[in-house]
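Trainee: got a sequence here, can you model it:
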Amino acid sequence: MAQLSADNHGLRLVVRYTVLGLIALIFVFPLVFMLMSSLKPDAQLLSDTRSLRAFLPVGDISLDNYFDAFRRAPVGLFIFNSVIVTGVTVVLTLFICSAAAFAFVFVDWRGRDLVLTLILATLIVPFETIAIPLLLIASKLPWLGFDGLTYGWLNSYQVQIIPFVADGLTIFLFVQYFKDLPGELIEAARVEGASWWQVYRRVVIPLAGPVLATAAILKFLVMYNQYLWPLMVVQEERYRPVMVGLQYFFQLNRAWGEIMAYLSLITVPVLAFYLFLQRAFIASIASTGVKG
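Mentor: Coordinates of the predicted model:
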């Protein structure tokens, strides 16, 4: 009987890992196709799409498409701009939204439920409906920088960052997570004389690893894939992000190998961010807990 149970358990594991492996292959295939296509000339790339050769490093393989992509557009500059804009926005968003959620959950003040409701109501407003008014406002706002006081945020990093550092979805995620934290920890810290800032920094944030990782991933994907807003507010090449830079490869003579090479290059920061966040998330989970 025990042997039969062990055999059934082993069979279930085989089936489970087989299914998970097939699902993983479905998600990996587009990345493999993109990478393999970036190494082939256009004629071979289009020909191979009719067979499994599209997923294999066969035929005339070289890095010419990558060199041609750098010659056609300042790829490194576009990646740098997107990393700066996305990284700064994610950091500011995590701080501002977590602090706001902390105030909504743990600090008792008049009107907090109404304010939270109004913030959540912004989730139903599409960005396209406020894009033009936001553009008009951003074109006249003052900014104190290295060049002194200037007016208008167009063609800058701040116009791509500041409008997105706070959003209702991220605040909602933090609010829901903070509500599940044990209130005894907060009360004990306050009894010990800790200020609200100390409670936020030393008690709540160290326990918020999962929601920090979730919010960071969602915000990273939104900001790194920004296209409409940068297209509206950035005309100078030195501030353009990767998605706007993709236009360079659809002008004049279209080269699919170069496009695949460009897509492969701009995917690197996404994979690097995921691996970094995965390690940080695991470390946070391992270190989270209350010692007796």
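Trainee: all contacts plus neighbour counts: C-alpha atoms, from now on.
Mentor: Noted.
Trainee: does Leu144 really touch Gly152, like I thought?
Mentor: No. Judged on C-alpha atoms under 8 Å, Leu144 makes no contact with Gly152 at a distance of 10.7 Å.
Trainee: neighbour count for these two, which is higher?
Mentor: Gly152 (16 against 9; other C-alpha atoms under 10 Å).
Trainee: wait, isn't the more buried one in contact with Leu136?
Mentor: No. If you go by C-alpha under 8 Å, Gly152 and Leu136 don't touch, sitting 9.3 Å apart.
Trainee: which neighbours do the two share?
Mentor: Here Gly152 and Leu136 share no contacting residue, scored by C-alpha atoms under 8 Å, 6 or more residues apart in numbering.
Trainee: I'd like the structure of this one too, to check against the first:
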Amino acid sequence: MSAKSSPAVARRVPVYALRVVLALFFAFPVVFMLVSSLKPDEQIFGDLGSPRAFLPVGSLSLENYAAVFDRVPAIRFLLNSLGISAITIVLGILVNSLAAFALSRMRWPGRKLLLTVIIATLIVPFETFALPLVWWVNELPWLEVNGFSVTLTEGWLDTYRVQVLPFVANAFSIFLFHQYFQSIPKELDEAALIDGAGWFGIYRRIVLPLSGPAIATVAILTFLPAWNSYLWPLMVVQDEELRPVMVGIQYFFQLNVSWGQVMAYASMITVPVLALFLAFQRSFINSIASSGVKG
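Mentor: Predicted structure coming up:
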């Protein structure tokens, strides 16, 4: 190692040490949850207040995980959340990217004002319009197909669509796509228009294929609230067959509370979130960085 590189390495040591401390600090709750899911309740409380609470020591087993499936229809809840999240992601990417494309690449009067209004909706918390939204979805019509007959019904309560469609359009996703689309040279649009391509062709063949990091980021940011949704399904879904995983957590607090089972269930519903973030971590960081550079 050269003499010049030694001071640089010395300056980086505190930075790396701080990063390790922060990583351990944020990892402690996850480690505690995973380790506790393998322990009986007596050992969980016995290990509190000592480093053993974060270590896989003592009487370890998978009994808590087996008990989860006996206590709640966990497979059904997981499949419901996976389906709801996947459909919300696909529709959200399509709808929000199309809206952002129209706002960033096309020229029409009022687009800047509309973008401002869309961004302004970010300051409105969901809880403020949750009850009016329940009333609206209960009044909305829907076409029901039964064999060869089609009937018009009213109300979306106790359905999968009420957990998906109200959350497809998202202001932050539109803003993120808009910022990323702005970084793509608009000369590509002009060249495509000269070659006879339409706006949808430019969107599908040029802009969208170049927006991989933004798509990955929107997928993550759409998946998180869809997977973690609790208040909304609790308000609009009563049928147990339609409930997502987060609503299932209340089942463990109705009778005798077993904290080992709670930790096991929490681990099961946390792993998909961690796996998705780790899979798209690089694209997520690249998209956030590129969106912040260009205003």
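Trainee: which residues in the stretch 51-200 of the second structure form strands?
Mentor: Secondary structure of the stretch 51-200 of the second structure (DSSP state E, counting those that start in this stretch): strands located at 141-146, 149-154.
Trainee: dump the residue contacts of the counterpart of Tyr157 of the first structure in the second structure.
Mentor: With TM-score structural alignment defining the correspondence, Tyr157 of the first structure maps onto Tyr160 in the second structure. Tyr160 of the second structure is in contact with 84, 242, counting by C-alpha under 8 Å, 6+ apart.
Trainee: what residues does stretch 136-152 of the first structure touch?
Mentor: 153-154, 159.
Trainee: can you check stretch 58-67 of the first structure too?
Mentor: 38-41, 44, 257-258, 261-262.
Trainee: go through the contacts of stretch 136-152 of the first structure and say which is closest to Asp180 of the first structure.
Mentor: Val159 (35.5 Å; C-alpha to C-alpha).
Trainee: next one: stretch 100-116 of the second structure to chain centre, how far?
Mentor: Here stretch 100-116 of the second structure is found 26 Å from its chain centre; the criterion is C-alpha atoms, centre = their mean, to the nearest Å.
Trainee: buried residues in that stretch?
Mentor: 100-105, 115 (16 or more other C-alpha atoms under 10 Å).
Trainee: need the max-distance pair from these.
Mentor: Taking C-alpha to C-alpha as the measure, these reach their widest spread between Arg105 and Leu115, a distance of 12.8 Å.
Trainee: now the residue nearest to the spatial centre of the first structure: which helix or strand?
Mentor: The centroid of the first structure falls nearest to Phe220 when counting by C-alpha atoms, centre = their mean (1.4 Å). Element membership for Phe220 of the first structure (DSSP states H and E) is helix 209-224.
Trainee: what's that helix aligned against in the second structure?
Mentor: Taking TM-score structural alignment, helix 209-224 of the first structure hits residues 212-227 over in the second structure.
Trainee: what do you get for stretch 257-268 of the first structure?
Mentor: Counting by TM-score structural alignment, stretch 257-268 of the first structure corresponds to 260-271 in the second structure.
Trainee: could you list the buried residues of the matching stretch?
Mentor: Here stretch 260-271 of the second structure shows 260-270 as buried, counting by 16+ other C-alpha under 10 Å.
Trainee: tell me which of those residues fall in strands.
Mentor: Counting by DSSP state E, these place none of their members in strands.
Trainee: between the residues you listed, which is nearest Pro209 of the second structure?
Mentor: Thr270 (30.6 Å).
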